[in-house]
Every structure is written in structure tokens, then in C-alpha cells.
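Visitor: Okay, structure incoming, though there's no sequence with it:
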């Protein structure tokens, strides 16, 4: 199973590590666009820090993010799963998995990155600030920048695909025609004290992290959406495979969490 993850806004810089080597990331054919983005981002943050704040959607209190971007070419790197530290990655808690379980994720996970395109779970990258919906000077919107490079990579991969990316990162590499038919998306809702279940972003991210952890710990091979649904049900949620409404549509797994109030 191929697993597509979003990055996280929260990232941790490690004190030691070699600088990024674009030739050692998965998909070395993406070296040219990666280098172009790194050059553009570091130049903007070094030469126009106030403009960089606006472009990156940051406040004056987040100037440290611009400063961090200034030195991306020489910054220490760490495995992507250590750099990304948001809610999803917190629940995934990779450090407590076994070596074999981490290797399983290294073999199966691609992380959608606004800066690097797709990165591998264990690829060595620096901490950076760049969101998928950013529009950079001389580059334009990142969805338009990455689409023609990332979508063909998805088309060439024959695996059953679990797409856990959030909206702006789906736009970087939309599922091409034919791939959606072997893809699974996930919708996470939470029961409310009254009324219909609702999407709660924190629990959406946390649940996706728990799903990926469960896949890493699963000893078998997941071959179908139904097998995945059965695994997710063991996490204590109501799970339903929604009926397909049109040809070429990805299978959607709806997960309804209990009311925690």
C-alpha cells in the first residue's frame, strides 16, 4: 500500500546534521524544481524579510521562521518523520515503533511537501516554513508549480493508494485519471452531543496518525479498502465504506469518532 501524507506546519530543527542533498531524496528527477524553490525562498527571506512575512502568511512574532528559511541550504537535516512534528506525526509516534515497522513506513510513505514535492518518510530534510497554498514571487502558486511533476509520479505507481493529504497538498499533485479507482480517501467526523457528526480538524489529523501507526504495526498486507476499514474499526471508531457515486471515483472511508465530551 502506498500512503500519501501531508506535512505539518510544526517542524523541529535538529542541532546537528548534514546539509540537504537533493540528489539523495526520493525522486531525484525533481532536483531542478526543488533547487528553484529553495533558491527563490532563501533569496526572498534574506533580501526582503518583511515581504517574506506577508508571502508566507506570518506575523511579526514569527520572524524566526523567516530567519530559519534564510539558511536552508546549510541547515542541519534529519529524517522527515523527525522534522514534521504536528498532530498527525505526534499520534503516529514513529520513535516508539520497531525498526521493522519504521522500515515499513519508509518503504510505503510519500509526504507531500510544498518545498520538495514528495519526500520519503526517512529522507533527510531541513526544517522550513512554506505552505502548500503559498504564492511565491517569480514562481506563482505552488499547485501550478508542482502539478505537472507530481501527478505523473502517482500515475506510475501501481500500489493501492491511501491518500491522507489535506486540501492544499492534494492540489500539488491531484490523483490522475485511473489512479483514483485504486485510491482510498478518509473523512473523519466526531459525534456531537446533539445533531449530526462534525469535522474537527484536531481529531481529523490525530486519527490519520493513528491509522498510519496501525498500518505500520499490522503484520499482514492490506490489499483492499475493506481490509483497511476492518483495521481502522479496531481503533474504536464507527467505520463505513461509502458507496461510489460515479466512475473513476476514489473509495471514501468515513470514520465517526465517539463524542468525547
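Guide: It's in. Predicted model only: the values in this text are computed from it and were never measured. Numbers count the residues shown, from 1 in each chain.

Visitor: going forward, measure contacts and count neighbours with C-alpha atoms only.
Guide: OK.

Visitor: Distance check, residue 3 against residue 43.
Guide: Going from residue 3 to residue 43 by CA to CA, to the nearest Å gives 33 Å.

Visitor: One more: residue 62?
Guide: For residue 62, the distance to residue 43 - CA to CA - is 18 Å.

Visitor: quick one: which helix or strand includes residue 68?
Guide: Using DSSP states H and E, residue 68 maps to helix 63-70.

Visitor: That helix: what's the following helix or strand?
Guide: strand 78-79.

Visitor: For the strand or helix carrying residue 38, what is the distance to the chain centroid?
Guide: Per DSSP H and E, residue 38 falls inside helix 31-47. How far helix 31-47 lies from its chain's middle: 21 Å, per CA atoms, centre = their mean, to the nearest Å.

Visitor: And it, what's buried?
Guide: 31, 33, 34, 37, 38, 41, 42, 43, 44, 45 (16 or more other CA atoms under 10 Å).

Visitor: and here's the other structure:
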């Protein structure tokens, strides 16, 4: 199983400690793409028009400084780094034993700066969104797509791809072929806040309870014990199944 998560704009970086060691990150085949993006990000973040180019509010100029220092800034485990609504619902620090091992194996964050990360990877603080048109690189969603295809296809294995990403981050990788037939997009009626919360709960439930599902229908059946679910098949080949999900009242 592969559970895809978006990153979060809210982060809790460490203020001391060793910097990211690129050699230790998951998906080592992304090393060259990561260097390209991070070098462009550091260069752009030092420009007078950086806030406009990166879509960063003027009140967050400190984030731009961090971008210029990403290579040497203290690294934080991904499981602690991202915070916010989805990650509060996931509540990774309280998972232990088999649940934590599943989280480390199944959860992957799709990142504009790093491509893809597992919970045990350690990264420095940065500010970069997937919809940015990064000078020297291009619009990041389409740019990352060919780089992420092979590693994420391999990570999917023979189980479902449970997609909890926002639409912006979904542009960075779309499963194809046999993997696309097991691609399940978690959709939640209502406001963005509620959607993020529910997706975090879905990811947590799967990590806590495990899963033997090999098909979207089997996955929906497993989740129906804890959520109200409605599964809709793809309209066309290559599109995801839609799993409308609501926690029980």
C-alpha cells in the first residue's frame, strides 16, 4: 500500500542539529532533481522580487531566508516536521509498534522541494509550493512528474494507492497502467479544513488497523467499519476511483 500525503505550509523545524544528509533520504534516484530545485530555490529566494515569484506573503520573509540556507539548516524528521490539520488528525507521534512501522513504510509526502519523502527522512526548513513557476526550473507539478513516476510506481507495489493529496500536489504524479487501476482518491464533502482532517483520520486508521486490500473495492469495505464511504469507479481509463469519505456522526 502507498498512502500519498500533501505537505503542509505550517511546519515545526528544529533550530539546532545536523543538516540534511541527501545520501540518507528515501528515493535516492531523486537526488539530482532535488539538487536542481533546491539550487534554483536558493537563488530565487535571494532576489528582491522573491516574495512575488514564490507567492510568499511579505510577512513571511523569514521563510525566504530559510530557503537560501536549506542545505545547511538543522534537519527535522518528516514525521515531526509537517503540522496542521491533516497532520494533527494523523497524530503520528502517538502511533507505536506495528502502526508506526506501517506509517514509515506506507506514508509518502509529495514535496515541491524534495519530490517525495518518507516519515523517517530528515529535512531542513523551506517554503515552496507545488504550483510555483520556479525560475530556472518551471512549474513544479509538471516538472516533478517524470522524476516521480518510477520511484512512486515501485513504492505502490501490488496494493492500492490511497491518495490524500490536494489537487495542487496531485499534479506531481498520476499513476499509470496497472497502478492506476488501484488508484483511490479520498474525497471529502465540505470545506478544505474538514477534508484535510478526514484524510488524516483515514491515513491514521489504515496505519493503526493495517490492510490486506488489493483492490479499491476491498479498501472501501475495510474503511466502511470506521467511516461512511461511497466508492465511484473511474469515468475513463487512467483516472482514479473516487472514495467519498465521512467520519460517522
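Guide: Received the coordinates, thanks. None of these values were measured; they are calculated from a predicted model.

Visitor: Any idea what the TM-score comes out to?
Guide: Remark: TM-score between the superposed chains equals 0.91 [TM-score structural alignment, normalised by the length of the second structure]; 247 aligned residues with a CA RMSD of 1.9 Å.

Visitor: dump the residue contacts of the residue nearest to the spatial centre of the second structure.
Guide: For the second structure, the residue nearest the mean C-alpha position is residue 109 (2.5 Å; CA atoms, centre = their mean). The contact partners of residue 109 of the second structure, by CA atoms under 8 Å, 6 or more residues apart in numbering, come to 4, 5, 6, 7, 116, 117, 118, 119.

Visitor: number of nearby residues for whichever residue in the first structure pairs up with the fifth one?
Guide: To tie it back to what came earlier, the one meant is residue 116 of the second structure. By TM-score structural alignment, residue 116 of the second structure lines up with residue 118 in the first structure. Close neighbours of residue 118 of the first structure, defined as other CA atoms under 10 Å, add up to 27.

Visitor: where along the stretch 101-250 of the first structure do the strands fall?
Guide: Ranges of strands within the stretch 101-250 of the first structure are 109-113, 117-120, 124-125, 135-136, 140-141, 161-163, 183-190, 238-241, based on DSSP state E, counting those that start in this stretch.

Visitor: Not counting its neighbours along the chain, what's nearest the aligned residue in the second structure for residue 223 of the first structure?
Guide: Counting by TM-score structural alignment, residue 223 of the first structure lines up with residue 214 in the second structure. Nearest residue to residue 214 of the second structure, sequence neighbours excluded (CA to CA, 6 or more residues apart in numbering): residue 159, at 4.7 Å.

Visitor: was I right about that neighbour contacting residue 217?
Guide: No - here residue 159 of the second structure does not reach residue 217: they are 11.8 Å apart, not a contact under CA atoms under 8 Å.

Visitor: Enumerate every residue touching the residue lying closest to residue 124 of the second structure once chain neighbours are set aside.
Guide: Leaving aside its chain neighbours, residue 124 of the second structure sits nearest to residue 75 (4.4 Å; criterion: CA to CA, 6+ apart). Contact analysis of residue 75 of the second structure by CA under 8 Å, 6+ apart lists 13, 14, 17, 18, 19, 20, 122, 123, 124, 125.

Visitor: In helices, which of those residues appear?
Guide: Among the contacts of residue 75 of the second structure, no member falls in helices (criterion: DSSP state H).

Visitor: What subset of these is buried?
Guide: Buried among the contacts of residue 75 of the second structure (16+ other CA under 10 Å): 13, 14, 19, 20, 122, 123, 124, 125.

Visitor: how much space between the most far-flung residue of the second structure relative to its centre and residue 54 of the second structure?
Guide: Distance from the centre of the second structure peaks at residue 48, with 29.8 Å (CA atoms, centre = their mean). Distance, residue 48 of the second structure to residue 54 of the second structure, by CA to CA: 12 Å.

Visitor: How about residue 40 of the second structure?
Guide: 11 Å.

Visitor: And for residue 87 of the second structure?
Guide: 24 Å.

Visitor: can you check residue 14 of the second structure too?
Guide: 23 Å.

Visitor: In contact with residue 175 of the first structure, which residues?
Guide: Contacts of residue 175 of the first structure by CA under 8 Å, 6+ apart are 151, 154, 155.

Visitor: could you flag which of those are buried?
Guide: So, by 16+ other CA under 10 Å, the buried ones in the contacts of residue 175 of the first structure are 151, 154.

Visitor: Present the contacts of residue 175 of the first structure as a markdown table; the columns should include distance to residue 143 of the first structure.
Guide: Output for those, formatted as a markdown table (distance: CA to CA, whole Å):
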| residue | distance to residue 143 of the first structure |
| --- | --- |
| 151 | 11 |
| 154 | 15 |
| 155 | 17 |
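
Visitor: Between the contacts of residue 175 of the first structure, which sits nearest residue 209 of the first structure?
Guide: Using CA to CA, residue 154 comes nearest to residue 209 of the first structure of the contacts of residue 175 of the first structure, at 21.6 Å.

Visitor: which non-adjacent residue is nearest the closest one?
Guide: In space, residue 154 of the first structure is closest to residue 175, 6.8 Å off (CA to CA, 6+ apart).

Visitor: do the same with residue 187 of the second structure
Guide: residue 244 (4.8 Å).

Visitor: now swap in residue 61 of the second structure and tell me
Guide: Nearest one to residue 61 of the second structure, counting by CA to CA, 6+ apart, is residue 51 at 7.4 Å.

Visitor: how much space between the aligned partner of that neighbour in the first structure and residue 208 of the first structure?
Guide: For residue 51 of the second structure, the aligned position in the first structure is residue 53, judged by TM-score structural alignment. Separation of residue 53 of the first structure from residue 208 of the first structure (CA to CA): 30 Å.

Visitor: These two: which has the busier surroundings?
Guide: The neighbour comparison of residue 53 of the first structure against residue 208 (other CA under 10 Å) goes to residue 208, with 23 against 19.

Visitor: Looking for the alignment partner of that one in the second structure.
Guide: Using TM-score structural alignment, residue 208 of the first structure sits opposite residue 199 in the second structure.

Visitor: what's the closest non-adjacent residue to that match?
Guide: residue 164 (5.7 Å).

Visitor: Could I get the contacting residues of the one you found?
Guide: 3, 4, 5, 6, 185, 186, 199 are the contacts of residue 164 of the second structure under CA under 8 Å, 6+ apart.

Visitor: run the last query once more with 10 Å
Guide: 3-6, 86, 109, 170, 184-188, 195-196, 198-200, 202-203 (CA atoms under 10 Å, 6 or more residues apart in numbering).
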